[in-house]
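Q: Sequence first, predicted model second:
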Amino acid sequence: MMNIKTINNIKISGLKDAPTLLLAHGFGCDQNMWRFLLPELEKHYQVVLFDYVGSGNSVVTGYSNEKYSSLEGYARDIIDIIEELQLTDVTIIGHSVSSIIASIASLEIPEKISKIIMVCPSPCFLNVPPQYEGGFERSDLEELIELMDKNYIGWANYLAPLVMGSSQSAELIAELSGSFCSTDPLIAKNFAKATFFSDYRHILKDIKCPSLILQSASDSLASTKVGQYMAENIKNSQLEIVKAEGHCLHMTNYQDITPIILKFIE
């Protein structure tokens, strides 16, 4: 039987005896998206990279539609990795939906996860009037999922500039589009549904570990209102709004967020 290290394509780098950072990629992405942050993080910490089952270079035979139809299935990947590597005092840096996945994991193993850094997070992408503005009507998201079925390449080419930010480099937008396209369409659709139709606002009040929320000033997927909502509902949290466009600060504005991250972890 294959071990977790192989299944989740785990890579460990940095300082062996230092505290551990676990970097959790977002929907349609893989661990390679963290490469801009790595050089600085590796100078100070042990860094663990991985791919969720079904993403990147993970072993797809470990994938189950049922398990990964909710974010709890992805949180299980994080828990399994932490337990397999016998990690303690872990800081998780999660991009987008992985901020919530990390939060779910922290509620299950609070003794092992000490901090969460959330890069462009959202607990719910749906508008729930009048009390919450997630940014999208259900019908808009249903159309997006429908487009995945009809024209998967077209869906990827439409979503990539929206996520990365249309003003960002053509290379980064193309990389994200390519990452979307390299994911099995059925797996991507399952992950998209788990991401875009879920509502985890109710768990925010239960997050106990210190949390840093890094929000982009202009983000088509998660507005600053979403960041403020999270900061208001997570007791021990700190919100930093970065002057930037797009949903991938760890790729487009890594020089801006690296010092904030390092200061928070210290």
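A: Noted; the coordinates are in hand. Numbers count the residues shown, from 1 in each chain.
Q: For the rest of this, base every contact and every neighbour count on C-alpha atoms.
A: Noted.
Q: distance of residue 210 from residue 231?
A: Residue 210 is 11 Å from residue 231, where distance means CA to CA, to the nearest Å.
Q: any shared contact partners between the two?
A: Shared contacts of residue 210 and residue 231, defined by CA atoms under 8 Å, 6 or more residues apart in numbering, are found at residue 237.
Q: let's bring in a second one:
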Amino acid sequence: MDIARRNNVTVTGNPQGPAVVLAHGFGCDQNMWRLTVPALARDYRVVLFDYVGAGRSELSAFSEERYSCLDGYARDAVEVCEALDLRDAVFVGHSVSAMIGVQAAAMAPERIGALVMVAPSPRYIDEDGYRGGFSNEDIDELLASLESNYLGWSAAMAPVIMGNADRPELGEELKNSFCATDPDMARVFARTTFLSDSRDDLKSVQVPTLVLECTQDVIAPREVGSFVHQAIPGSTLITLDATGHCPHLSAPEATNEAITAFLADLR
């Protein structure tokens, strides 16, 4: 299958510039980066795509076996990079896509030369010596609710995940994005996301890495950002003046400023 069609690949910006790949998180699609693209388009070749099962991807390509682990999504990312023959691209991953980017960089080090991790979490479940933000019971309840009533779960959880209660339109947008995702495919991605444990993968990162966290984030509390930063040698941690789990939507200026400054330092 043609990868560009399968993953709804969009390429914009400066065709002569270094490549920046923008990867969305669970329940989202490439449209979530629309406030970031203009900040990059003048100087960079900007690549956007939808994971299979999300957005306008080719849904017939979905395989529960492939997408029941982060490796399957990382293969999507690598295959997009291969199809465009990208070299040393900067992979900007939101939420679970930050960990997908780590795996993709390990799979194809010649394709990905730097990482930007926006609100990352390598593990969502607490355990001794590690705070992910959720207990096992929390995650079990979250997944059970999602699987029994996906639309109801989306309506309830989107505003919580987005934060910014004084700007309800942001939560509404995330809810609409969740609801536009096929429930069966969302169920697979949710289990893959919330049951994942990528902590050991962080030690293998050998590329320049920027970690962006928010001051308040119910999905990825600040202890997680600190953990990721400490686990990746030489990484940079920036705490954005932003709340919620989607700073590229709720605080695009601060998010874009941090990303573009990091990219400028790479050149």
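A: Alright, I've got the coordinates. Note that the structure is predicted; figures quoted are calculated from it, not measured.
Q: Superposed, how do the two chains score by TM?
A: Once the chains are laid over each other, their TM-score by TM-score structural alignment, normalised by the length of the first structure reads 0.97; 264 aligned residues with a CA RMSD of 0.9 Å.
Q: Which helix or which strand is home to the residue nearest to residue 227 of the first structure when sequence neighbours are not counted?
A: Once flanking residues are discounted, residue 227 of the first structure sits nearest to residue 215: 6.1 Å by CA to CA, 6 or more residues apart in numbering. According to DSSP states H and E, residue 215 of the first structure maps onto strand 211-218.
Q: Once aligned, what mean separation remains between that strand and the second structure?
A: With mean CA distance after the TM-score superposition for the first structure, strand 211-218 of the first structure departs from the second structure by a mean of 0.4 Å once superposed.
Q: Provide the aligned range in the second structure for that strand.
A: Per the alignment by TM-score structural alignment, strand 211-218 of the first structure matches residues 209-216 in the second structure.
Q: can you tell me how far the equivalent of residue 249 of the first structure over in the second structure sits from residue 15 of the second structure?
A: Aligned by TM-score structural alignment, residue 249 of the first structure pairs with residue 247 of the second structure. Separation of residue 247 of the second structure from residue 15 of the second structure (CA to CA) stands at 27 Å.
Q: The helix or strand encompassing residue 230 of the second structure vs the first structure, mean deviation?
A: Assigned by DSSP H and E, residue 230 of the second structure falls within helix 222-231. Helix 222-231 of the second structure, aligned to the first structure and superposed, deviates on average by 0.5 Å (mean CA distance after the TM-score superposition for the first structure).
Q: what comes up buried for the next helix-or-strand element following that helix?
A: Heading C-terminal from helix 222-231 of the second structure, the first helix or strand you meet, by DSSP H and E, is strand 236-243. Across strand 236-243 of the second structure, burial judged by 16 or more other CA atoms under 10 Å covers 236, 237, 238, 239, 240, 242, 243.
Q: okay, the angle between strand 236-243 of the second structure and helix 222-231?
A: Angle of strand 236-243 of the second structure versus helix 222-231, following axes from the mean of the first three to the mean of the last three CA atoms, to 10 degrees, is 160 degrees.
Q: quick one: the strands in the second structure?
A: 10-13, 19-23, 45-48, 89-94, 112-118, 209-216, 236-243 (DSSP state E).
Q: Distance from the second one to the middle of the chain?
A: Spelled out, it's strand 19-23 of the second structure. 11 Å (CA atoms, centre = their mean, to the nearest Å).
Q: on contacts alone, who are the packing partners of that strand?
A: strand 45-48, strand 89-94 (3 or more CA pairs under 8 Å, 6 or more residues apart in numbering; DSSP states H and E).
Q: which one of those is the most hemmed in?
A: Of all these, strand 89-94 has the most neighbours on average by mean count of other CA atoms under 10 Å, namely a mean of 25.
Q: Name the residues that touch the helix holding residue 230 of the second structure?
A: Against helix 222-231 of the second structure from outside (CA under 8 Å, 6+ apart): 119-122, 131-132, 202-203, 211-216, 235-237.
Q: Out of the buried residues of strand 236-243 of the second structure, flag the one nearest to residue 162 of the second structure.
A: residue 243 (8.0 Å; CA to CA).
Q: Chain neighbours aside, what residue packs nearest to residue 36 of the second structure?
A: residue 256 (6.1 Å).
Q: wait, that neighbour sits on residue 41?
A: No. Using CA atoms under 8 Å as the test, residue 256 of the second structure is too far from residue 41 to be in contact (11.7 Å).
Q: Neighbour count: these two, which is higher?
A: Each of residue 256 of the second structure and residue 41 has its neighbours counted (other CA atoms under 10 Å); residue 256 has more, 19 against 16.
Q: Residue 189 of the first structure pairs with which position in the second structure?
A: Aligned by TM-score structural alignment, residue 189 of the first structure pairs with residue 187 of the second structure.
Q: So that match sits against residue 149, correct?
A: No. If you go by CA under 8 Å, residue 187 of the second structure and residue 149 don't touch, sitting 10.6 Å apart.
Q: Between the two, which is the more surrounded one?
A: residue 187 (21 against 11).
Q: The more buried one and residue 147 of the second structure: what is the separation?
A: 6 Å.
Q: same check, this time on residue 69 of the second structure
A: Taking CA to CA, one finds residue 69 of the second structure at 18 Å from residue 147 of the second structure.
Q: Tell me where the stretch 151-266 of the first structure has helices.
A: Under the criterion DSSP state H, counting those that start in this stretch, helices of the stretch 151-266 of the first structure are mapped to 152-164, 170-182, 185-196, 224-233, 249-252, 254-265.
Q: what sits up against the match of strand 211-218 of the first structure?
A: Against stretch 209-216 of the second structure from outside (CA under 8 Å, 6+ apart): 114-120, 220-222, 225, 228-229, 232, 234-245, 247, 255, 259, 262.
Q: of the residues you listed, buried ones?
A: 114-120, 220-222, 225, 228-229, 232, 235-240, 242-245, 247, 255, 259, 262.
Q: Look at the residue nearest to residue 227 of the first structure and say how many residues are nearby.
A: By the measure other CA under 10 Å, the count of residues near residue 215 of the first structure is 31.
Q: Distance-wise, check the residue nearest to residue 84 of the first structure when sequence neighbours are not counted relative to residue 58 of the first structure.
A: Sequence neighbours aside, residue 4 is the residue nearest to residue 84 of the first structure in space, at 7.0 Å (criterion: CA to CA, 6+ apart). Residue 4 of the first structure is 10 Å from residue 58 of the first structure, where distance means CA to CA.
Q: Check residue 121 of the first structure too.
A: 24 Å.
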